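# Whatever this is, show me its structure:
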Amino acid sequence: MTIDGARILLLGRNGQVGHELLRTLAPLGEVIAADRATLDLCDESAIRALVRRVRPTLIVNAAAYTAVDKAESEPDLAFAVNARAPAVLAQEAAALGAWLVHYSTDYVFAGDKPQGAYLETDATGPINAYGRSKLAGEAAIAAEGGAHIILRTSWVYGAHGANFAKTIVRLAREREKLSIVADQIGAPTSSHLIAETTAQLIWQLAGAGEAAISGLYHLQSAGEASWYEFAGAIVEQLRAMDAAAVRCREILPIPASAYPTPARRPANSRLDCGKIARTFGLSLPHWRDDFGPRFREILGL
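Got it, this is the predicted structure:
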């Protein structure tokens, strides 16, 4: 693939990551972007028609069914969007000789690894329908045999769309006390960082040996935190920005068992990013270093 004159088909333009990708992919070539209003990801023929009309040199699939709890009652829809649609994209990309960049999740793991972060080679074992649908998407892409990059990420937040960070900002302004899960560990990762890293990675695809770099990678901020610790950092930043607007005076740590949800969540969402660092020379910042200095920008405040 050459970068000069690249035609990039971006799916999921209005999602958290897709919204940021519109900006970071623009310098790489012509970006043709689609969203759910212009493309039904459950319509296989529509996906094929779009790819064949655009004839991209690169497909970036940031579209997904992400309603984790709702997926428990809508598994067929989750699989259609997260597994079948990526399979079709992989087929069409392979036919064109195009690269496919696709995003997956830490939820492909059970989250019961006792120590350390998950490697790409660790056994998967999703504990909810969403995770199973995303794992099926990974397998479908790999099975097609075309040039692809699958990026597993987690705990995504940003200025666009609904996410944990924006919810905490709202609640901190409304409530005096918050109760936040403290026994699930991961690394908050901004959509801004994911999009920037994706663009840097794509630059390196030009002229690269497909067999050497095609495959699965983890992409997550460095460091770790519980949801409780992340909420504390959010409220701290918000208070520093405008103390008068913050009603929250106390954040209580609670176990996940005290906050039951339809879908179970992994207790350990840490992802080892050594492979992406070795392959592409990409150094991912600590989540606090990415989050703190650009708090306003990242959350659109």
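# CA atoms for contacts and neighbours, from now on please.
Will do.
# my guess is Ile254 contacts Ser226, does it?
No - shown here, Ile254 and Ser226 do not form a contact pair, counting by Cα atoms under 8 Å, at 10.8 Å.
# Spit out the residues that contact these two alike.
Residues touching both Ile254 and Ser226 by Cα atoms under 8 Å, 6 or more residues apart in numbering: Val181, Ala182, Asp183.
# Next up, the contacts around the last one.
By Cα under 8 Å, 6+ apart, the residues touching Asp183 are Ser226, Trp227, Ile254, Pro255, Ala256, Ala267.
# Pull out the buried residues from those.
Neighbour-count burial (16 or more other Cα atoms under 10 Å) applied to the contacts of Asp183 gives Ser226, Trp227, Ile254, Ala256, Ala267.
# Mark which of those are part of helices, please.
Applying DSSP state H to the buried ones among the contacts of Asp183, the entries found in helices are Trp227.
# Tell me how far Ile32 lies from Glu92.
Distance, Ile32 to Glu92, by Cα to Cα, to the nearest Å: 16 Å.
# who's more crowded, these two?
Glu92 (23 against 16; other Cα atoms under 10 Å).
# quick one: that one and Ala49 touch, right?
No - assessed by Cα under 8 Å, Glu92 is found out of contact with Ala49, at 9.7 Å.
# tell me, what's touching those two both at once?
Counting by Cα under 8 Å, 6+ apart, nothing touches both Glu92 and Ala49.
# Closest one of the buried ones among the contacts of Asp183 to Asp122?
Of all the buried ones among the contacts of Asp183, Asp122 sits closest to Ala267, with 15.8 Å by Cα to Cα.
# right, and that closest one touches Gly111 too?
Yes - using Cα under 8 Å, Ala267 is in contact with Gly111, at 5.0 Å.
# Count the residues that sit near the residue lying closest to Glu72 once chain neighbours are set aside.
Spatial nearest neighbour of Glu72, excluding adjacent residues (Cα to Cα, 6 or more residues apart in numbering): Ala129 at 5.5 Å. Neighbour count for Ala129, taken as other Cα under 10 Å: 24.
# Before we compare anything, build this one as well:
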Amino acid sequence: MKILITGANGQVGQALVNKLQGNAELLAVTREQLDITNEAKVQTQVQAFLPDVIINAAAYTAVDKAEQEQELAHQINAAGPEFLAKAAESINAALLHISTDYVFAGDKQGSYSELDKTNPQGAYGASKLAGEKAVAACCQKHIILRTAWVFHENGANFVKTMLRLGKERDSLGIVGDQFGGPTYAGDIAEALIQIAQHITSGQPTSYGIYHFAGMPHVSWFEFASAIFDAAVKHQVIDKKPQLNAISTAEFPTPAKRPANSKLNCEKIQREFGITPSNWRNALERIEDY
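As a prediction, the model looks like this:
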């Protein structure tokens, strides 16, 4: 199995490299090594390596900054995936592309399925949706994996922010009216590897869009509470700070966040036997953060 990974220094990218080293013929590139917004360089790299599968873990993820940097977000999240898709198609490779819950408005009751109407509310979500459409249009053998609330030992994320603030403050206000499924990046990597193995083994594959996120669904407030419970249990912090649930309106941000980021993961379980990420298990390794 020959795999090209872009965005190798991101949360999912690092997790993929850790799991695949020694288990596949691997070319993992950072943005410095391969700028996916440069179509000629993408084509040259893909033609030189000739991967069976390309996993695009490169993304512009600064949700608030995207409101001011819309062109940059579009280049990385839409144009880059389009160039990768065209390159993959040219050598009959499969493209596995990571997307986001932000393609939805977040105003639905219940969880979002792959068939639900997209309606991004900000520049980041719009750029990711444009990337999805480009991938689907340019590469027949594509898997678009939508995920949410990603965290890992490496990189900046909510878990690390909470641990830092928990050491600095006695009380914290955490948003309690946004709901989703925290997703461990190592589990996203595992899901992508399982799909890649399925494809390269020659089994019939249902290409298209899939949801993969964590269970159970919780609010940011509930997630923070679980983080601090694990941190105290594993002696990462001395005591749990006082947590106060606040509303989205009390914590304004430049970009609108979806109130509902719950992703229905039944399709990926049905097609590939992949179960949702167990984020509580991932918190048992909290001393590594």
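# Superposed, what's their TM-score?
Superposed pair, TM-score by TM-score structural alignment, normalised by the length of the second structure: 0.96. Supporting alignment: 288 aligned residues with a Cα RMSD of 1.4 Å.
# thinking again about what came up before, closest to Trp287 of the first structure out of the shared contacts of Ile254 and Ser226 of the first structure?
Nearest to Trp287 of the first structure among those, counting by Cα to Cα, is Ala182 at 17.2 Å.
# Quick check: the aligned residue for that closest one in the second structure?
For Ala182 of the first structure, the aligned position in the second structure is Gly176, judged by TM-score structural alignment.
# Could I get the contacting residues of its match?
Gly176 of the second structure makes contacts with Ser219, Trp220, Phe221, Glu222, Ala245, Ile246, Ser247, Thr248, as judged by Cα under 8 Å, 6+ apart.
# any idea how far Glu132 of the second structure is from Gly155 of the second structure?
Taking Cα to Cα, one finds Gly155 of the second structure at 24 Å from Glu132 of the second structure.
# In terms of neighbours, single out the busier of the two.
Neighbour totals were compared for Gly155 of the second structure and Glu132, and Glu132 leads with 27 against 13 (other Cα under 10 Å).
# Which residue of the first structure is paired with the more buried one in the alignment?
Using TM-score structural alignment, the partner of Glu132 of the second structure in the first structure is Glu138.
# my guess is that match contacts Val101, does it?
No - with contact defined as Cα under 8 Å, Glu138 of the first structure does not reach Val101; the gap is 11.1 Å.
# Common neighbours of the two, please.
Shared contacts of Glu138 of the first structure and Val101 (Cα under 8 Å, 6+ apart): Ile150.
# what about the counterpart of Gly18 of the first structure in the second structure, which SS state?
Applying TM-score structural alignment, one finds that Gly18 of the first structure aligns to Gly13 in the second structure. Here Gly13 of the second structure is helix, with the state taken from DSSP: H, G, I helix; E, B strand; the rest coil.
# so where do the helices sit in the second structure?
For the second structure, the helices defined by DSSP H cover 11-20, 39-49, 70-74, 80-90, 123-138, 158-168, 185-200, 220-233, 266-272, 279-283.
# export those to TSV and tack on distance to Ala59 of the second structure?
Shown next, in TSV, are the helices of the second structure (distance: least, Cα to Cα, whole Å):
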stretch	distance to Ala59 of the second structure
helix 11-20	10
helix 39-49	15
helix 70-74	8
helix 80-90	9
helix 123-138	9
helix 158-168	18
helix 185-200	14
helix 220-233	23
helix 266-272	22
helix 279-283	22
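# Please identify the deepest-packed of these.
Highest mean neighbour count of the helices of the second structure: helix 80-90, a mean of 24 (counted as mean count of other Cα atoms under 10 Å).
# Which residue range of the first structure does that helix align onto?
Going by TM-score structural alignment, helix 80-90 of the second structure sits over residues 85-95 in the first structure.
# Average separation of that stretch from the aligned part of the second structure, please.
By mean Cα distance after the TM-score superposition for the first structure, the fitted stretch 85-95 of the first structure averages 0.6 Å away from its aligned residues in the second structure.
# Run through who's touching that stretch.
41-42, 44, 47-48, 51-52, 58-59, 61, 99-100, 102, 137, 140-141, 144-147.
# if I pick the match of Gly18 of the first structure, what's in contact with it?
By Cα under 8 Å, 6+ apart, the neighbours of Gly13 of the second structure are Ile5, Thr6, Gly7, Ala57, Ala58, Ala189.
# let's see 7 Å
Listed by Cα atoms under 7 Å, 6 or more residues apart in numbering, the contact partners of Gly13 of the second structure are Gly7, Ala57.
# what do you get for Ile47 of the first structure?
Neighbouring residues of Ile47 of the first structure by Cα under 7 Å, 6+ apart: Leu41.
# if I look at whatever residue of the second structure lines up with it, how far off is Asp35 of the second structure?
If you follow Ile47 of the first structure across to the second structure using TM-score structural alignment, you land on Val42. From Val42 of the second structure across to Asp35 of the second structure, the span is 8 Å (Cα to Cα).
# got the contact list for the aligned partner of Thr197 of the first structure in the second structure?
Matched to the second structure by TM-score structural alignment, Thr197 of the first structure sits across from Ala191. By Cα under 7 Å, 6+ apart, the residues touching Ala191 of the second structure are Ile274.
# Against Gly273 of the second structure, how distant is Ala191 of the second structure?
Remark: distance between Ala191 of the second structure and Gly273 of the second structure (Cα to Cα) = 10 Å.
# ditto for Phe104 of the second structure
For Phe104 of the second structure, the distance to Gly273 of the second structure equals 25 Å [Cα to Cα].
# who's more crowded, those two?
Shown here are Phe104 of the second structure and Gly273; by other Cα under 10 Å, Phe104 has more neighbours (21 against 13).
# and the more buried one, what pairs with it in the first structure?
Aligned partner of Phe104 of the second structure by TM-score structural alignment: Phe109.
# State the number of residues packed around the closest residue to Ser269 of the first structure other than its chain neighbours.
In space, and not counting its chain neighbours, Ser269 of the first structure is closest to Gly186: 4.5 Å by Cα to Cα, 6+ apart. Neighbour count for Gly186 of the first structure, taken as other Cα under 10 Å: 25.
# what do we get in the second structure for Glu236 of the first structure?
With TM-score structural alignment as the criterion, the equivalent of Glu236 of the first structure in the second structure is Asp229.
# which residues touch its match?
Residues in contact with Asp229 of the second structure (Cα under 7 Å, 6+ apart) are Lys240.
# which residues in the first structure does stretch 116-123 of the second structure align to?
Using TM-score structural alignment, the residues of the first structure aligned to stretch 116-123 of the second structure are 122-129.
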